[in-house]
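> task: produce atomic coordinates for the following.
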Amino acid sequence: MRQQTAPDLFAPGLFDGTGFYDAFAWYRANDPVSWQQPDGEPEGFWSITKYRDVVSVHRDSTRMSSTKGMRLGSTAAAVGAVANKMLIVSDPPDHTRMKRVFIQPFSNEVLARAEEYVEKVVADVVATALRNPEPDLIRHLERIPTDVICAIMGLPRSDWEWIGKKTTEAFESPSEIQRITANSEIFKYFNDMVGENRRTAANDFISGLTARNDGDPLTDAELVFNLSGILAGGNETTRYTLASLMLQLAEHPDQWHRIVRGEVAPEAATEEGLRWSVPGMHVMRTAVEAVRVGEAEIEPGQRVVTWIGSANRDEEVFDDPDTFDVGRTGNRHLSFGAGRHLCLGSRLARMEITAFLRTLTGMVKSMTLEGEPRYNGSNFTWGLNELPVVLHA
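Model prediction:
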């Protein structure tokens, strides 16, 4: 029997698995733009669950602002410290100015030069996973985005393991103090590096960013905050997508065989992996003008939360959305967002995932799930943090 009462999107443990998709389906069908006021929260927000409404919010940079925070649970003081200094919490004209600089390292020309290195890293990771199977495949997968983004950013090889560890702590630690501490350590790391580079110009990546100023140079704070953002964006989300994709292929060997037989291109499977995994579960905006979204009249100052995980399962956009289909066509998922805040690293992420799938088809015969996968329980950066999948040569 279909549930008649509104599900609690903040029920303890809801995001410990995948049960939240049923809650999203209820809201899409019954209350797609709903007012939410979780227990203990000082103020409520509008919850957006349908694809068309999510897109309209993301594309409206005039009436919807990012400067008040882009996630639930963020503190005003923390957001205020980075507002209009960090791409994800900035609006035009600051966002336009900074994005013009930070998009350059992810141009087609730069990524073309990085492709050979990406393939080398992927091949080494797959070979290592076959040679030394661990009870948690993520311990292998996490090397791919970490090694690639660290190499692109020109970070010292000796720091990569520490960077991967701190990035994971900053997002996944159950301790708020540990998350804050990890973020602070990452900020300090880049603050020291930016200061050193002002004197020596030893890091070509940072030097390139400071050279592209169009007469309006980036401040040290803008460099530090956005270097941290690039590291996080290039690390955590790709790892979650790789893990989710591997779980689905292990659970649905027929889908894996479609790729191996060449019936489905790795590029198409990559898009389905991105739609399915949704590492960025929600994004928040704040209305600065009165605006209508769906049937709701949103007032200035009210928060608006778009659920990407729901939009990617919208029945009006995706045929049979609850089925994992590597051959899905017209896959207009929103895992990289939409509008001005479309993810800078989307092309790099696609390159890594596609290279991984292509390498798997040449080196791996099958994969088996040998335990219970576990999710991190976050309603923001959501995904697997334990994946007992073993690869077989």
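> from here on, just use CA atoms for contacts and neighbour counts.
Fine.
> which residue packs closest to the most centrally placed residue in the chain, ignoring adjacent ones?
By Cα atoms, centre = their mean, the chain has its centre lying nearest to residue 237, at 3.6 Å. What sits nearest to residue 237 in space, not counting adjacent residues and going by Cα to Cα, 6 or more residues apart in numbering, is residue 279, at 5.3 Å.
> neighbours around the one you found, how many?
Residue 279 is flanked by 26 other residues according to other Cα atoms under 10 Å.
> tell me who's in contact with it.
Contacts here follow Cα atoms under 8 Å, 6 or more residues apart in numbering; on that basis residue 279 touches 237, 238, 240, 241, 335, 380, 381, 382, 383.
> doesn't residue 308 make contact with the fifth one?
What it means is residue 335. Yes. Judged on Cα atoms under 8 Å, residue 335 makes contact with residue 308 at a distance of 6.7 Å.
> overlap of the contact sets of these two?
Contacts common to residue 335 and residue 308, judged by Cα under 8 Å, 6+ apart, are 278, 280.
> residue 152 against residue 205, yeah?
Yes. Counting by Cα under 8 Å, residue 205 is a contact partner of residue 152 at 7.5 Å.
> what helices and strands are in contact with the one helix or strand residue 128 maps to?
For residue 128, the host element (DSSP states H and E) is helix 108-131. Under the contact definition 3 or more Cα pairs under 8 Å, 6 or more residues apart in numbering; DSSP states H and E, helix 108-131 sits against helix 138-141, helix 143-152, helix 346-363, strand 389-392.
> here's the other one to compare against:
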Amino acid sequence: MPPADRERLIELTNHAFGGHDTGFDKMTPAEAHSEILFYFYELIAEREENPGTDLVSTLLADGRLSTEDVLINCDNVLIGGNETTRHAITGLFHICQRFPEVLGALRADPGLLDQAVEEVVRWTSPAMHVLRVATEDCEIGGHEFTKGAPVVAWLSAANRDARRFTQPHRYQHDRHPNRHLGFGNGPHHCLGAALARIELRELLRQLSQEARAVSLESEPQWMRSNLVQGYSGLPVSIDWR
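Presented below is the predicted three-dimensional model:
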């Protein structure tokens, strides 16, 4: 996207996923999502006339995707890149405050960084749920589903399942195994998982090396949304080494 448009797209994404949060009351989620789709529709038309080396042009040149396919993929990439990882990053600061031993442990043993990143994704679980459609009649957990029935999987609940994770509400930087569903599963596995891991790992590495502690300036402010588990505010102060 042109750099001049990025702040506008971030604001629209905030409103599209802000739910009933009073900080995002300029438009409804449906109105914001419509604006995002209209934006990409116009951008796609422009790239069809003037292709470049960007992702939109690459998708259009593939030949196997319709214009509608490209539109939905642009929407997914924007949302996945902006709306989830930033809440995991914010949650990482919350983790460092609630579990102050983490920074020292990672400073002493950087080899635990990869495990710590996976635990950030599990503990924060920004993507709250996914909608799937049953491809055949089946039974899951004693409940019967017919082919074509919509099924919602609550990822944040699965990631706190005490049958799968010991002390599920506690952040354990060395948790292993850690088969969380923060990035989904199967053919719908998160396209940006590798990038999210890189971002979180680098932030954790830098914080563990340069910070003694993270403190809250006030209580966390949670978004009022059933789409994204995230923060509308988390004021912190950092005690630098």
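> the residue nearest to the centre of the first structure matches what in the second structure?
In the second structure, residue 237 of the first structure lines up with residue 84, judged by TM-score structural alignment.
> buried set for stretch 44-60 of the second structure?
44, 47, 56, 57, 59, 60 (16 or more other Cα atoms under 10 Å).
> tell me which helix or strand the first one sits in.
By that I understand residue 44 of the second structure. Using DSSP H and E, residue 44 of the second structure falls in helix 29-49.
> against the first structure, where does that helix fall?
Going by TM-score structural alignment: helix 29-49 of the second structure matches residues 179-199.
> tell me which residues in that stretch are buried?
In stretch 179-199 of the first structure, counting by 16+ other Cα under 10 Å, buried: 179, 182, 183, 185, 186, 187, 190, 191, 193, 194, 197.
> what lies in contact with it?
So stretch 179-199 of the first structure is contacted by 163, 166-167, 169-173, 203, 206-207, 220-221, 223-225, 227-228 (Cα under 8 Å, 6+ apart).
> kindly report the same for stretch 62-69 of the second structure.
So stretch 62-69 of the second structure is in contact with 44, 59, 60, going by Cα under 8 Å, 6+ apart.
> could I get the full set of helices for the stretch 201-350 of the first structure?
204-211, 220-251, 253-260, 266-277, 308-311, 346-363 (DSSP state H, counting those that start in this stretch).
> and the angle for the longest one with helix 143-152?
Angular relation of helix 220-251 of the first structure and helix 143-152 on a 0 to 180 degree scale: 150 degrees, by axes from the mean of the first three to the mean of the last three Cα atoms, to 10 degrees.
> return the angle between stretch directions for helix 220-251 of the first structure and helix 204-211.
130 degrees.
> and helix 220-251 of the first structure against the second structure, how far off on average?
For helix 220-251 of the first structure, the mean deviation from the second structure after alignment is 1.0 Å (mean Cα distance after the TM-score superposition for the first structure).
> next, the angle from that helix to helix 253-260.
110 degrees.
> sort out which residues of helix 220-251 of the first structure are buried, please.
220-250.
> cool, and the last one?
Using 16+ other Cα under 10 Å as the burial criterion, the residues of helix 346-363 of the first structure that qualify are 346, 348-361.
> and of those residues, the nearest to residue 262 of the first structure?
Ranked by distance to residue 262 of the first structure (Cα to Cα), those are led by residue 361 at 9.3 Å.
> so what's that closest one up against?
Taking Cα under 8 Å, 6+ apart, one finds 259, 260 in contact with residue 361 of the first structure.
> without its sequence neighbours, what residue ends up closest to the aligned partner of it in the second structure?
In the second structure, residue 361 of the first structure lines up with residue 208, judged by TM-score structural alignment. Nearest residue to residue 208 of the second structure, sequence neighbours excluded (Cα to Cα, 6+ apart): residue 103, at 4.6 Å.
> same check on residue 272 of the first structure?
Closest to residue 272 of the first structure by Cα to Cα, 6+ apart is residue 326, at 5.6 Å.
> correct me, but the one you found touches residue 275?
No. Shown here, residue 326 of the first structure and residue 275 do not form a contact pair, counting by Cα under 8 Å, at 10.4 Å.
> onto which residues of the second structure does the helix holding residue 128 of the first structure map?
Going by TM-score structural alignment: helix 108-131 of the first structure matches no residues.
> could you give the angle of that helix to helix 143-152?
140 degrees.
> what range in the first structure does stretch 185-196 of the second structure sit on?
With TM-score structural alignment as the criterion, stretch 185-196 of the second structure aligns to 338-349.
> between the two ends of the matching stretch, what distance do you get?
End-to-end distance for stretch 338-349 of the first structure: 16 Å, by Cα to Cα, to the nearest Å.
> now do the same for residue 268 of the first structure: its match in the second structure.
Residue 268 of the first structure maps onto residue 115 in the second structure, by TM-score structural alignment.
> how about the secondary structure of the alignment partner in the second structure of residue 165 of the first structure?
Matched by TM-score structural alignment, residue 165 of the first structure corresponds to residue 11 in the second structure. Under DSSP: H, G, I helix; E, B strand; the rest coil, residue 11 of the second structure falls in the helix class.
> what about residue 11 of the second structure, neighbour count?
Residues near residue 11 of the second structure, counting by other Cα under 10 Å: 12.
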